[in-house]
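Enquirer: sequence and predicted structure are below.
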Amino acid sequence: MTNEHRPGTAHEYPGGVRACLEAVLMAADAPQQAADLAQVLGCDAVEVEAALEALRDGYDAQGRGFELRRTALGWRFASRVDYEPIVAAFVADGQTVRLSQAAMEALAIIAYQQPVTRAQVAAIRGVNSDGVIRSLSVHGLIRQDGVDPESHAALLVTSAMFLERMGLDSLDQLPSLAPLLPGSVDDVA
């Protein structure tokens, strides 16, 4: 988004800052940062952040079928979780990308062990994982972040899109694996 074709600030548009934010976010194909929106609208970033929060709170209070969600990548409109079964029924099969079991395994290993090399993922899975790692990279769920100092192999980490798709703000929100490991309290009984 550029400022070149901007006729004025958001204050000069009908509806003000909130209406402008709604219009831009509806047209955006990716989440938007408040600072970027402020620059485009010619507003103060604090004002834009407050307007986004007010919009979010207003939609929540109205019980709309959608919500304004702040994610790791920025602000975006999304269907409310309560309506997920209805939306899923509407979306035709095949329109959403479903990861294979192998891809899910590799993604879990990368998410919990990052940074990790391809060889380490393969060693944990017990099979060559190059194909699934390539698929995860193409889908934008993982990315390379540096090299291993010993092997000089690329280090893999999850991407911001991974957080977005998982509905997480940070990796700290990943569920604990402890209850699923052998020898947990539940397995002793």
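Expert: Noted; the coordinates are in hand.
Enquirer: when you work out contacts or count neighbours from here on, use the C-alpha atoms and nothing else.
Expert: OK.
Enquirer: please report how far the residue positioned nearest the centre of the chain lies from residue 148.
Expert: Centrality entry for the chain: nearest residue to the mean C-alpha point is residue 164, 1.0 Å, by C-alpha atoms, centre = their mean. Between residue 164 and residue 148 the computed distance is 27 Å (C-alpha to C-alpha, to the nearest Å).
Enquirer: quick one, helices of the chain?
Expert: Along the chain, the stretches classed as helices by DSSP state H are 16-27, 34-41, 45-62, 84-90, 101-113, 118-125, 130-138, 160-166, 185-188.
Enquirer: tell me how far the longest one lies from the chain's centre.
Expert: This points to helix 45-62. Mean C-alpha position of helix 45-62 versus that of the full chain (C-alpha atoms, centre = their mean, to the nearest Å) differs by 20 Å.
Enquirer: likewise for the fourth one?
Expert: Relative to its chain's centre, helix 84-90 lies at 20 Å (C-alpha atoms, centre = their mean).
Enquirer: and for that helix, what's in contact with it?
Expert: residue 79 (C-alpha atoms under 8 Å, 6 or more residues apart in numbering).
Enquirer: next, the buried residues of that helix.
Expert: By 16 or more other C-alpha atoms under 10 Å, helix 84-90 has no buried positions at all.
Enquirer: which ones are touching residue 105?
Expert: By C-alpha under 8 Å, 6+ apart, the contact set of residue 105 is residue 125.
Enquirer: where's it relative to residue 73, distance?
Expert: From residue 105 to residue 73 the distance is 24 Å (C-alpha to C-alpha).
Enquirer: okay, pairing it with this:
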Amino acid sequence: MSDEERRDSLADQAAAWIPPWERPTPPRPDGTDEPPGEPEVPVEPEPHAAIPAEPEPHAAIPAEPEPAAGAEPEILDTYRSSRTETVQDPLRESAAEPAGEIGVGVPGKRGRRRPAPEPEPAPVLDDAELRGALEAILLVVDQPVSELTLAQVLEQSPERIGPMLDEIAAGYTAAGHGFELRRAAGGWRLYTRPEYATYVERFVLEGQSVRLTQAALETLAVIAYKQPVTRSRISAIRGVNCDGVIRTLVSRGLVEECGTEADSGAFLYRTTTMFLEKLGLNSVDDLPPLAPFLPDDVEELADATR
């Protein structure tokens, strides 16, 4: 074929060419006139990411054997009901349990404990029983006992102890007993009455000599009125060395050390609770004043010793 014939053939083909959008639509096999499109591809749902299973907090429940096929309907219903009652959701149990309660030893509940039961309040004693309890305790104490200690032992209000002790003391005095209840060394204790002291002394001290010497009494008086005081100050007041006497008073439990002086570092001495107890005093403020016992020329004597 020559070049001219080839060009005529291509021109005829170009003239006879019809664009696709202008071509007639051929009939579909199902009889519809819709243009054939791309076949529909079923879209499968996108699978979700696998959620890691949380570890079961409880022990695995052993699987019960399924009932055999063809079992009676009553057996099947009993099996389903037992499975429903046995297997429970632990999350529902923990959510249903009220917050703040703590259950120790309760199966299926972890991390919660039940509050400890509150102690029952102590019974309130009536006046007669309280009086008897106080008298029984005061008969066995070997040193003055405070009102707070008595209230704690009897589990009663401290506001009731003080008035009751005052009432007991007033009753002993009104009845004329040979003993009395009084305050001493910050507490309460039973004492014999002063008018019967000679009989008690005869019974206790018969054949014994427990009296302090004159030097010990003078030294004890200086410490009682000048406390806290150093040894040098005591010796300066008495005019003699008091080291041996102070050791005797310390061994008897009437005097004790109570620190050191800031300037010199010397030991300081003061009277003890036993001193107050033996003299029947509540505090050193109850000591009698010294002015009535001083001589009239005390100032002249002080000037003479300087």
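Expert: Perfect, thanks for sending it. Everything numeric here is computed off the predicted structure, so don't read it as measured data.
Enquirer: what do we get in structure 2 for the residue nearest to the centre of structure 1?
Expert: In structure 2, the residue matched to residue 164 of structure 1 (TM-score structural alignment) is residue 277.
Enquirer: shouldn't its match be in contact with residue 183?
Expert: No: counting by C-alpha atoms under 8 Å, residue 277 of structure 2 stays clear of residue 183, with 9.5 Å between them.
Enquirer: on that earlier part again, closest to residue 177 of structure 1 out of the helices of structure 1?
Expert: Residue 177 of structure 1 lies closest to helix 101-113 among the helices of structure 1, at 8.9 Å (C-alpha to C-alpha).
Enquirer: can you count the residues close to residue 98 of structure 1?
Expert: 9 (other C-alpha atoms under 10 Å).
Enquirer: residue in structure 2 matching it?
Expert: With TM-score structural alignment as the criterion, residue 98 of structure 1 pairs with residue 211.
Enquirer: cool, residue 38 of structure 1 as well?
Expert: That one, residue 38 of structure 1, aligns with residue 151 by TM-score structural alignment.
Enquirer: its match reaches residue 165, doesn't it?
Expert: No: counting by C-alpha under 8 Å, residue 151 of structure 2 stays clear of residue 165, with 11.5 Å between them.
Enquirer: settle it for me: which of those two has more neighbours?
Expert: residue 165 (20 against 17).
Enquirer: how close does the corresponding residue of structure 1 for the more buried one get to residue 36 of structure 1?
Expert: Under the alignment defined by TM-score structural alignment, residue 165 of structure 2 is paired with residue 52 of structure 1. Separation of residue 52 of structure 1 from residue 36 of structure 1 (C-alpha to C-alpha): 13 Å.
Enquirer: before we move on, what about residue 97 of structure 1?
Expert: Taken as C-alpha to C-alpha, the span from residue 97 of structure 1 to residue 36 of structure 1 is 29 Å.
Enquirer: what does residue 16 of structure 1 give?
Expert: 17 Å.
Enquirer: over to residue 89 of structure 1?
Expert: 35 Å.
Enquirer: before we move on, what about residue 139 of structure 1?
Expert: Distance, residue 139 of structure 1 to residue 36 of structure 1, by C-alpha to C-alpha: 25 Å.
Enquirer: now do residue 45 of structure 1
Expert: 8 Å.
Enquirer: residue 50 of structure 1 too?
Expert: Taken as C-alpha to C-alpha, the span from residue 50 of structure 1 to residue 36 of structure 1 is 14 Å.
Enquirer: and residue 47 of structure 1, by the same measure?
Expert: 12 Å.
Enquirer: repeat that for residue 179 of structure 1.
Expert: Distance of residue 179 of structure 1 to residue 36 of structure 1, given as C-alpha to C-alpha: 41 Å.
Enquirer: so which of those two has more stuff around it?
Expert: The neighbour comparison of residue 179 of structure 1 against residue 36 (other C-alpha under 10 Å) goes to residue 36, with 15 against 12.
Enquirer: aligned to residue 65 of structure 1, what sits in structure 2?
Expert: With TM-score structural alignment as the criterion, residue 65 of structure 1 matches residue 178.
Enquirer: show me the residues around that match that make contact.
Expert: By C-alpha under 8 Å, 6+ apart, residue 178 of structure 2 lies in contact with 192, 193, 196.
Enquirer: among those residues, which ones are in strands?
Expert: residue 192 (DSSP state E).
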